[in-house]
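Enquirer: Okay, predicted coordinates and the sequence, questions at the end:
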Amino acid sequence: MKFPSVKTLAEGAANTIKRFPFEVLFALAGTIAATVRIELRDISPANENWCYRTMMVANLGFLLSLSVTLYAESRALTTNTRLLFRFGAAVIAVGFIFLLNPGERQADYIRFTLLSLSFHLLIAFAAFTAPGHVQGFWQFNKTLFLRILTAVLYSIALALGISAAIAATNYLFNFKFEWDTYTILWTWIIGMFSSVFFLAGVPADFNALDEDLNYPKGLKIFTQYVLIPLATVYVLILLAYETKILVEWNLPKGVVSYLILSYSVFGILSLLLVYPIREQEENKWLKTYTRSFYFLLIPLLVLLFLAVGARVNKYGVTEYRYFLILLTCWLAFITAYFLLFKQQNIKLIPISLCVLTLLTIYGPQSGFSIARYSQQQILVKHFKKYDAYKNGKLISLKGKKIKGIDGSRTVATLDYLIEHYDFNSLQPYFNTDLGKVNDSLSIKKSKWNTGFIVSRYELRDKKLTWVKKQLGLTKYTGYIYNDTIANVSVINEDAQRFYFNNEDGLVNVKGFDYILNLNIYGSDVASTVKEKGMVIKQSNKLQETYNLWINDELFSFDATAIAKELIANKKIAVADTSTNADDVDRPSLNYTIPAQYLTVTKESKTYIVTLVLSGFGFSYDVDKAIVPTQVTGTYLLKKKIDNK
């Protein structure tokens, strides 16, 4: 085997840059933006956001430019026409920097992902827009797929090797290369080396691909003996679950939607990988398997429609539910096409999915417009229920008796709208200029990083806090699980927050047989110690009472009783008060106290159980109501000696 010389490698890189100048420039711009973002981390959120936007544009520009280049080459366009097409693609890509603003709108991350996906799909068929050329289309995408895997392998090997060299110099010569050195190294290798390496392997002779009947033997073995058997097992499990649904006559679980979609993608990918060899005499069974796959997909699609429809009917449309519905419709279309038409063109898969994806991003038919409208209507419905919606504006619910679950659902809807669509989505329902409110909140200093401007995540939280206060919803959270407020009690907005910290860094387990972490999330979470004949189960009610069962013996710990004792004991509070946390939204008094005041012991006929709290936070309002908020701790278990 003859290894290429340095001159050959340099010439190859030069030819690649000459063939793909715009693509390389976009890769360079994205890499520089990523490097700057690393240096600006936690220093300048506004400029950091611009780095994110530049990286997004660079990714989209790279993909769109490559698509245009492939199309122009396949159509043998003149040099000037090619340059015009490339320049137009670059202008379109750069224009997205004014449309995508993830620092303010979480939904823009999804928009970017969809745009990137659609442009990836565009690359798959850009050079094969003319009728026919199905064999060349398959060979082209196989080549790109293998080239991507090779680029990833080479990039990881190169980055690990250089990282090890840097670490060695740190150790041997006492150099001070920090973590950002490694991050920047990986950024440049992934951003530039892998991009140029990948572009160097993009086929240039598209007509020759039509004549290429080569099929990798390893791919055939992997597909026939790994992917297809796995897909078969997968579908049998899903069909068994569907049978269970019909027998029990219950609505399907929400997660089944993702399982069916995963199976569908998995199965279609398997069929695409074996497409060129399906007509070979020894592989005739593949045509039968293909029809069986699409037939078996029909009942699963019905189940998918039911699963998504049930949740849309109850909670409205969100972006993810919108995409699930659209993907289900697309799968139904592809299934019908491959079952009803004998002349099948696999190019239809990326073309139809690319067009569908682009339609979901912007416009009144997009997932974002529909999801935003749906959640706005749900918000209005919540306020209308309590006669707090007049002349198109929301009225404060303060002083009204509303159900806790309704309050939490309303806050959850507000949180969703602010996180995904910022204040703009709520402006129609307020007389106050929310733009000015946003400006006033964004200039405040961060409460977590002294001297820094508030982060975008803190800013979203402050926006939600402001809206909750304006609408009289301060005491409600947005955490809901199975139509109940999930382990979060209602907190009075006037309540004082306390937090007691165990001053002992270690838990003394001397004299006990077992140690078990306190579980405050979820109910009836059971664990079994089979070798000792013990069945241990925990449950709690809104963090207020912690129940532990050992076999049939119950040990109950009242968190509110512990809180009352701490407040009542003035000696502890005065002697051990350490700091008063400066939290504008929720001020908290912090204490560090001896472990004995955060330790409670219970006994039964068979066991002794001690609860040791390492951290205990709660609110205490003017009505002397106590609501635990932050609780961490450990159970110590000891079995009594049987004297019989």
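Expert: Here it is on my side, so go on. Note that the structure is predicted; figures quoted are calculated from it, not measured.
Enquirer: Only C-alpha atoms from now on, for both contacts and neighbour counts.
Expert: Noted.
Enquirer: What's the biggest helix in this protein, counting residues?
Expert: helix 134-173 (DSSP state H).
Enquirer: secondary structure class for Thr432?
Expert: Applying DSSP: H, G, I helix; E, B strand; the rest coil to Thr432 yields a three-state assignment of coil.
Enquirer: got the contact list for Lys403?
Expert: Going by Cα atoms under 8 Å, 6 or more residues apart in numbering, Lys403 touches no other residue.
Enquirer: let's see 10 Å
Expert: When contacts are counted by Cα atoms under 10 Å, 6 or more residues apart in numbering, Lys403 touches Arg409.
Enquirer: Can you tell me how far it is from His382?
Expert: According to Cα to Cα, to the nearest Å, Lys403 and His382 sit 11 Å apart.
Enquirer: before we go on, here's another structure to hold up against the first:
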Amino acid sequence: MTPLKKPSLADWSSRLVETVGRFPVTFVYIVLATVHLWFVCGKMSEGDYTCIDFLADLLTLGGIVLSYMLHLFMEGRAGGRRHVVMLSANIVWIAVCSFFACHYPLDGAMTAACIACCVAVAVSLFIVPFRRLGDDRPAIRFAIGFLGRAGLAIAVSGLLFLGLELLVLSFFYLFGAQVSDSHFLYLLVFCFVFLAPTLVVVQTPSAEKNRTPRDWMQHRFMNGVIHFLLLPLLFAYLATLYLYVFKIILEWTLPDGWVSWLVTALMFLSVIVVHLLYPVRFQAEDRRFDRRVLRWLPLVVLPLLVLMTIGIVRRFSDYGVSVLRVYLLAFNVWCYAVCIGLCVTRAKRLWWIGGSFAGALLLLSVLPYNVYSFTCGQLCRDIRSLAEEKGIRHFPMRDAELRQIWEGPEDGQSQLLEDKLVYLYTHYDTTDISRVVDAKAVPMQDFLSGEPSFTTVNDKYYFNIQCSASDSVLGIPKGYAAFRTVRYDYETGFLPCYVKHDTLSVTIPYQYRGRKTADTVRMPVAKLKELNESRIQHPALFYGRHTCLYLTGLTCYEEEKDENGFLSGILFVK
């Protein structure tokens, strides 16, 4: 029996150097992501996360996966072509990240588009490097191995993190050493942003092994997982749903909307099983049961998708349109396409399943007319229609029309209209809302609380300033050395406002050169009224003793004290 060779430091060093030479851009992104997140941790106490920070995080973290995929895809190709592809892809990724950073903080539509782009990059890791091979076994085997390597890397990084955290706390308790409050974040970034991806990349098999078809079903462990865990769970889902079909047929009722979630879980599990059973197509031995499952599973799942369709349509009928329901309906259509495609192609190739999912998500989220814009338009049409049934003819609605809705007789239509207004306020900005509601005349918190207080709202004593900062050129005031964005609202916490001697005073806390301090910015009420009454509101400058506020948003009452003030802008510090 040959004894195992004990790994030496030289072996580990040579392997690391070899891996860095194989994935150089990936390691550059790993180092940049770690350094920048450390920098963000250092200023976390200031609460100042800017669009530049968002750009750096999205660019480096997404670039790790993108460059890893490109290195795998271009292995073995000519050096010049490899460099051109890598450079072009990274330029495109920088442009995409810059686009999202220009719209930071992201609204709902931009968040969905950003997530769709990240999902597309992640899915491409398991498709693009293996697209030209004869079958999908190497891609599926790489995906299984990648998940195993990622799980192992996370476990090792987690153990190291706990060990280092215990060591740092020991210095604090045993020796009285001063430990920064942010040390926890520094260790977290090192272990899970630097170490974990490094371990995954270092364990990557060679290009030859990655592209060699191998049968994972020959391993006893994987065979047991497939036949004694996943398949029994799949059959339990199928039995439950078909029993539910018989139940609703006997009772002659519509399916409950919640059934959509069980069908969704069934569909994902079916896709996983189809991928894991894929090697039986190439095995000489007779595995009749596995072949039948692979052949007939899509056909058995297909009728159950009708349950999901009916449940979604019922949700639309009862509650109307929403972003989640539109995505769920699109997912239902994708499920039909997958099942029909598997039946037609007999599961000869599977790469198109993940590719179509990522492509559909991009089409629904990235285009100018997307799920969010469709939902907003439909909601506005529904609100106008329901409001017209209540006798309202003036749009956009102001407090008088909304008071008529809230104070009118309680019925299903009134509640539905209120729900749609609340949904519109919580998911869209004032530009979208202004088509049906005059957002300047109605406090947002009235909708969020569900208890409107229109009787106390008077336009004369209420400021609702939402400036269009994107159309303005920001000039840095003379004598100011630093700046930071400020935002106080119902999500981050309100800011107290005081009115005295026709001046609104707001005390804004901030941190400068490691020292926490605060300054009072004074805003003349006359200037605020002028902004409030302007049809097109532009940002304005207001000064404190040591600061200058570039105001982009203000919502408060003109009273002696308002504890629930909303404020946003850019604070310049001397």
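Expert: Received, thanks. What you see is a predicted model; the values in this text were computed from it and never measured.
Enquirer: Can you calculate the TM-score here?
Expert: Both chains were compared after superposition, and using TM-score structural alignment, normalised by the length of structure 2 their TM-score is 0.71; 461 aligned residues with a Cα RMSD of 3.6 Å.
Enquirer: before we move on, the earlier item: please enumerate the shared neighbours of Lys403 and His382 of structure 1.
Expert: Arg409.
Enquirer: Where does the longest helix of structure 1 end up in structure 2?
Expert: Counting by TM-score structural alignment, helix 134-173 of structure 1 pairs with residues 136-175 of structure 2.
Enquirer: residues of that stretch that come out buried?
Expert: 136-142, 145-146, 149-150, 153-154, 156-158, 160-161, 164, 168 (16 or more other Cα atoms under 10 Å).
Enquirer: ok so, going back, next, the mean deviation of whichever helix or strand comes after the longest helix of structure 1 compared to structure 2.
Expert: Later in the chain than helix 134-173 of structure 1, the nearest helix or strand by DSSP states H and E is helix 179-188. Compared with structure 2 after the fit, helix 179-188 of structure 1 shows a mean deviation of 1.9 Å (mean Cα distance after the TM-score superposition for structure 1).
Enquirer: okay, the angle between helix 179-188 of structure 1 and helix 134-173?
Expert: Regarding helix 179-188 of structure 1 and helix 134-173, their directions subtend 160 degrees when assessed with axes from the mean of the first three to the mean of the last three Cα atoms, to 10 degrees.
Enquirer: Report all helices and strands that the helix or strand following helix 179-188 of structure 1 contacts.
Expert: Downstream of helix 179-188 of structure 1, the first helix or strand assigned by DSSP H and E is helix 194-200. The contact analysis (3 or more Cα pairs under 10 Å, 6 or more residues apart in numbering; DSSP states H and E) places helix 194-200 of structure 1 against helix 6-19, helix 21-39, helix 134-173.
Enquirer: so where is helix 194-200 of structure 1 in structure 2?
Expert: Under TM-score structural alignment, the match for helix 194-200 of structure 1 is residues 196-202.
Enquirer: Superposed on structure 1, what's the mean shift for the matching stretch?
Expert: Stretch 196-202 of structure 2 versus its aligned partner: 1.3 Å mean (mean Cα distance after the TM-score superposition for structure 1).
Enquirer: Can you pull out the residues in contact with that stretch?
Expert: With Cα under 10 Å, 6+ apart as the test, stretch 196-202 of structure 2 has contacts from 12, 15-20, 22-23, 26-27, 30-31, 64-65, 68, 146-158, 189-192.
Enquirer: please redo it, this time with the cut-off set to 6 Å
Expert: Thr19, Arg149, Ala150, Ala153, Ile154, Ser157 (Cα atoms under 6 Å, 6 or more residues apart in numbering).
Enquirer: Tell me the one of the residues you listed nearest Leu87 of structure 2?
Expert: Thr19 (19.8 Å; Cα to Cα).
Enquirer: Could you list which residues are in contact with the aligned partner of the closest one in structure 1?
Expert: By TM-score structural alignment, Thr19 of structure 2 lines up with Thr16 in structure 1. Going by Cα under 6 Å, 6+ apart, Thr16 of structure 1 touches Ala200.
Enquirer: Quick check: Thr16 of structure 1 vs Lys462 of structure 1, distance?
Expert: On the measure of Cα to Cα, Thr16 of structure 1 and Lys462 of structure 1 end up 49 Å apart.
Enquirer: Repeat that for Phe430 of structure 1.
Expert: In terms of Cα to Cα, Phe430 of structure 1 sits 17 Å off from Lys462 of structure 1.
Enquirer: More neighbours: these two, which one.
Expert: Lys462 (17 against 14; other Cα atoms under 10 Å).
Enquirer: The more buried one: which element?
Expert: Under the criterion of DSSP H and E, Lys462 of structure 1 resides in helix 456-470.
Enquirer: what span of structure 2 lines up against the helix or strand that that helix is followed by?
Expert: Note on helix 456-470 of structure 1: by DSSP H and E, the next helix or strand toward the C-terminus is strand 480-481. Mapping strand 480-481 of structure 1 onto structure 2 (TM-score structural alignment) gives no aligned residues.
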